[in-house]
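Peer 1: below: sequence and its predicted model.
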Amino acid sequence: MSKITANKVLICLVCGWVYSEAEGDPNSGIAPGTPWDAIPQNWVCPECGVGKNDFTVIEI
């Protein structure tokens, strides 16, 4: 996967939820500052429940 930069986000293709490395996903135990590649493969979108494979990098 591409390196995450300040002008890119990871977005769920199913529901549109956005993962920000700076914010992490504290409700799921993912600390702020956690890189996308360090998130466990069994992690799921907190909004719709799909896996990491259903996320894509979007340049904004």
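Peer 2: Arrived safely, thanks for sending.
Peer 1: going forward, measure contacts and count neighbours with C-alpha atoms only.
Peer 2: OK.
Peer 1: ok, and the closest non-adjacent residue to the residue nearest the centre of the chain?
Peer 2: Central residue of the chain (Cα atoms, centre = their mean): residue 19, 3.4 Å from the mean position. Spatial nearest neighbour of residue 19, chain neighbours left out: residue 10 (5.1 Å); criterion: Cα to Cα, 6 or more residues apart in numbering.
Peer 1: here's the one I want to compare it with:
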Amino acid sequence: MANNYKKYMCVVCGFVYNEEEGLPDEGIAPGTRWKDIPNEWECPDCAANKADFELIEEI
């Protein structure tokens, strides 16, 4: 976990954005931090707003 990548989950549909993996099909390169994704971005599964995602706390 040298880079401390985080995961964020859509509270509407459960889709998970993983910073380490990115979303290459959506034009978001692997390693893209959540803060660097535009605020206009929408969940690829349900079109929820970026604000509808919450950090997944890993134990």
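Peer 2: That came in fine, so what should we check first? Small disclaimer: the values here were computed from a predicted structure and weren't measured.
Peer 1: related to what we said a few turns ago, which residue in structure 2 lines up with the residue nearest to the centre of structure 1?
Peer 2: Alignment note (TM-score structural alignment): residue 19 of structure 1 maps to residue 17 of structure 2.
Peer 1: what kind of secondary structure is its match in?
Peer 2: Classification of residue 17 of structure 2 using DSSP: H, G, I helix; E, B strand; the rest coil returns strand.
Peer 1: could you do residue 35 of structure 2 as well?
Peer 2: With three-state DSSP as the criterion, residue 35 of structure 2 reads helix.
Peer 1: which residue in structure 1 lines up with it?
Peer 2: That one, residue 35 of structure 2, aligns with residue 37 by TM-score structural alignment.
Peer 1: what about that match, how many residues nearby?
Peer 2: Neighbour count for residue 37 of structure 1, taken as other Cα atoms under 10 Å: 12.
Peer 1: could you report the distance from it to residue 43 of structure 1?
Peer 2: Residue 37 of structure 1 is 11 Å from residue 43 of structure 1, where distance means Cα to Cα, to the nearest Å.
Peer 1: skipping adjacent residues, who's closest to residue 20 of structure 2 in space?
Peer 2: In this structure, residue 20 of structure 2 finds its nearest non-sequential neighbour in residue 31, 4.5 Å apart by Cα to Cα, 6+ apart.
Peer 1: again, but for residue 28 of structure 2
Peer 2: residue 22 (5.5 Å).
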